[in-house]
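Asks: fold the following and give me the result.
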Amino acid sequence: MRATLTDERFSDPDWIFERKLDGERVLVFRQGKRVRLLSRNKKLLNNTYPELVDAYRKQPNGNFIVDGEVVAFQGRISSFSRLQGRMKITDPEEARKSRIAIYHYLFDLLFLDGHDTTRLPLRDRKKLLRKVIKFTGPLRFSAHCSEKGEKFYKEACKAGLEGLIAKNVDGEYVHSRSRDWLKFKCVNEQEVVIGGYTDPKGSRVGFGALLVGYYKGKRLKYAGMVGTGYDDELLRDLGKKLRKIEKGDPPLKTEGRDPGKNMKDSKQARNPKFEWSKRQLWCRFRDLNFGHLDLFRISIFGFRIFRQQ
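Replies: Presented below is the predicted three-dimensional model:
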């Protein structure tokens, strides 16, 4: 089940409000002592989070499916960039030795001892979840605030959190996006296409800046160069990915603007420092806003690749 982004902010006794955590969505399937951790894309994650496998094997109840978010913290705030250090690990022994502690925050129960619970209202699923799971070690219950969504939202934003997920307490669990779950975001996110990159200068590794665009109808328009917000590990890893992609003509439609403003139709788009990719990577930047002429004003503190075209 996925939440729908909304600009609405409301308070309602028939809704609960949970913190929006910045992590990886993980479903847990337990049958007897057999445990499987699956990502939203059905990737097996047992070797990445072996401590969670151990914790679920020790649970007193037998067969269940639970839904939650795996997170790592930077201080009191969940940090996706910190979690990425664990997401790359596929060796369970290496994962156990990692200094990046992870936690699984559970917010829903889909199946229990032969019974499909998705048709139950959320309020009942939450009650069952608290009874079924023994919350110790890395297993945490995703707490919520009832009714006072607007107040909780202001507090969450003031504390530097991503926002809230508002949930209808009478809603069923569906395997799609739903308006029974609504996303209240404190920061702006924009999905963009990586059309190319610049080479690194000086001591910088991987790449200098990403050349990104967005679709306006069927046209891919240039939106700006993004050169901040990356650590060295991400620069190296993403730089390797970009260099494996076949080079091509500038894919970003520009209306004749120059680099730093626009790309494709300008002479400077042929500048050798710009490397253009035939295949497109999509990514999501946080706190990325459109400025003058549809170009980006950028203040980046989070980045992730989430699909490839």
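Asks: from here on, contacts and neighbour counts on C-alpha atoms
Replies: OK.
Asks: show me which residues of the longest helix along the chain are buried.
Replies: Counting residues, the longest helix found in the chain (DSSP state H) is helix 232-244. Using 16 or more other CA atoms under 10 Å as the test for burial, helix 232-244 gives 234-235, 239, 242.
Asks: over to stretch 57-66?
Replies: Here stretch 57-66 shows 57, 59, 61-66 as buried, counting by 16+ other CA under 10 Å.
Asks: keep only those of the residues you listed that are in helices.
Replies: Reading helices off the buried residues of stretch 57-66 with DSSP H, I get residue 57.
Asks: nearest to residue 2, of the buried residues of stretch 57-66?
Replies: residue 66 (14.6 Å; CA to CA).
Asks: helices of the stretch 1-150 of the chain, residue ranges please.
Replies: Here the stretch 1-150 of the chain has its helices, by DSSP state H, counting those that start in this stretch, at 50-57, 80-87, 92-97, 122-132, 149-158.
Asks: now these as a markdown table including distance to residue 306?
Replies: Shown next, in a markdown table, are these (distance: least, CA to CA, whole Å):
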| stretch | distance to residue 306 |
| --- | --- |
| helix 50-57 | 24 |
| helix 80-87 | 13 |
| helix 92-97 | 22 |
| helix 122-132 | 29 |
| helix 149-158 | 25 |
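Asks: now show me the structure for the sequence below, then we'll compare the two:
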Amino acid sequence: MLKAFEFCLPTAAKAVPVGPDWIHEIKYDGYRLRVERQGRRVWLFTRNGHDWTSRFPWIVEAALKNREPQFVIDGEAVVLGVDGVSDFNALHSRKCDAEVQLYAFDVVAIGGEDLRPLPLSLRKANLARLLRGRPDGMFVAPFEAAGIGPDLFHAACRMGLEGLVSKRRDRRYSGGRSKDWIKVKNRTHPAMSRVM
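Replies: Got it, this is the predicted structure:
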């Protein structure tokens, strides 16, 4: 559907950016995933280009129930615990594949139109419209604007979450590593030891 698609990847940083141009999302601990729907067909692709369509049936079902027959969503495949926190061990075990949902944080195409040149704020508005009244299996990543970033990061750490991803609200979707997307990780989260 999208020729030469490349995921936008956040740049690691030690501090959350502040200022009116940034929005902040909780970083869920899962697998990055691109969901493509073309009519009655849905594909799920990983960052490395693997086709995981058969792996996560709930996401596929949610995509097929959407009234829009053509779209590409960027997000994170996650298993949520009863506390609403993503459980990477449950995800990685493959025992919960039927429970995996999509934490959707960007939409890069709708109805055959490439939305990557639009600023993030407009892509977020399009994503909210696309998933409005959505069936279970996909949910829109909530975000907070501007100066709340550092406080949100400390709250996320206290809750045992992985960290934050901060994004420039006025920038296009660019493939590859981007300084318009900044990730700050909770140094005490188990994901840190997996990275090491």
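Asks: if we can go back for a sec, which of the helices of the stretch 1-150 of the first structure sits closest to residue 223 of the first structure?
Replies: Across these, closest to residue 223 of the first structure is helix 80-87 (CA to CA), at 23.6 Å.
Asks: ok and the longest helix of the first structure relative to helix 80-87, angle-wise?
Replies: For helix 232-244 of the first structure against helix 80-87, the angle by axes from the mean of the first three to the mean of the last three CA atoms, to 10 degrees is 70 degrees.
Asks: what residue is smack in the middle of the second structure?
Replies: Central residue of the second structure (CA atoms, centre = their mean): residue 75, 2.7 Å from the mean position.
Asks: tell me which residue of the first structure lines up with it.
Replies: Aligned counterpart of residue 75 of the second structure in the first structure: residue 68 (TM-score structural alignment).
Asks: before we move on, what about residue 57 of the second structure?
Replies: Match for residue 57 of the second structure (TM-score structural alignment): residue 50.
Asks: spit out the contact partners of that match.
Replies: 92, 95-96 (CA atoms under 8 Å, 6 or more residues apart in numbering).
Asks: of these, which are reproduced in the second structure?
Replies: Of those, the subset whose aligned partners also make contact in the second structure (criterion: both residues aligned by TM-score structural alignment, their matches' CA atoms under 8 Å) comprises 95-96.
Asks: nearest to residue 168 of the first structure, of the contacts of residue 50 of the first structure?
Replies: Of the contacts of residue 50 of the first structure, the one sitting nearest to residue 168 of the first structure (CA to CA) turns out to be residue 95, at 36.7 Å.
Asks: would you check how far apart that closest one and residue 163 of the first structure are?
Replies: Separation of residue 95 of the first structure from residue 163 of the first structure (CA to CA, to the nearest Å): 29 Å.
Asks: these two: which is more packed in?
Replies: Between residue 95 of the first structure and residue 163, counted using other CA atoms under 10 Å, the more crowded position is residue 163 (25 against 21).
Asks: tell me how many other residues surround the closest residue to the more buried one other than its chain neighbours.
Replies: Distance criterion CA to CA, 6 or more residues apart in numbering; nearest residue to residue 163 of the first structure, sequence neighbours excluded, is residue 185 at 4.4 Å. For residue 185 of the first structure, the neighbour count with other CA under 10 Å is 21.
Asks: who are the contact partners of residue 185 of the first structure?
Replies: 5, 162-164.
Asks: count of neighbours near residue 115 of the second structure?
Replies: When neighbours are counted by other CA under 10 Å, residue 115 of the second structure comes out with 19.
Asks: could you do the one 5 residues further on as well?
Replies: Under the neighbour criterion other CA under 10 Å, residue 120 of the second structure is assigned a count of 23.
Asks: still on that earlier bit, state the pair within the contacts of residue 185 of the first structure that is farthest apart.
Replies: Maximum distance among the contacts of residue 185 of the first structure (CA to CA): 12.5 Å, for 5 and 162.
Asks: neighbour count winner among the two?
Replies: residue 162 (22 against 15).
Asks: what's the local residue count around the aligned partner of residue 41 of the second structure in the first structure?
Replies: In the first structure, the residue paired with residue 41 of the second structure is residue 34, using TM-score structural alignment. Using other CA under 10 Å, residue 34 of the first structure has 12 other residues around it.
Asks: ok, then the element right after the longest strand anywhere in the first structure?
Replies: Assignment by DSSP state E gives strand 274-286 as the longest strand of the first structure. Next along the chain after strand 274-286 of the first structure, taking DSSP states H and E as the criterion, comes strand 288-290.
Asks: that next one packs against which elements?
Replies: Contact here means 3 or more CA pairs under 8 Å, 6 or more residues apart in numbering; DSSP states H and E; on that basis strand 288-290 of the first structure packs against strand 189-198, strand 296-298.
Asks: of those strands, which is nearest residue 20 of the first structure?
Replies: That would be strand 189-198 among those, by CA to CA, at 13.6 Å.
Asks: counterpart of stretch 163-172 of the second structure in the first structure, which residues?
Replies: Counting by TM-score structural alignment, stretch 163-172 of the second structure corresponds to residues 163-172.
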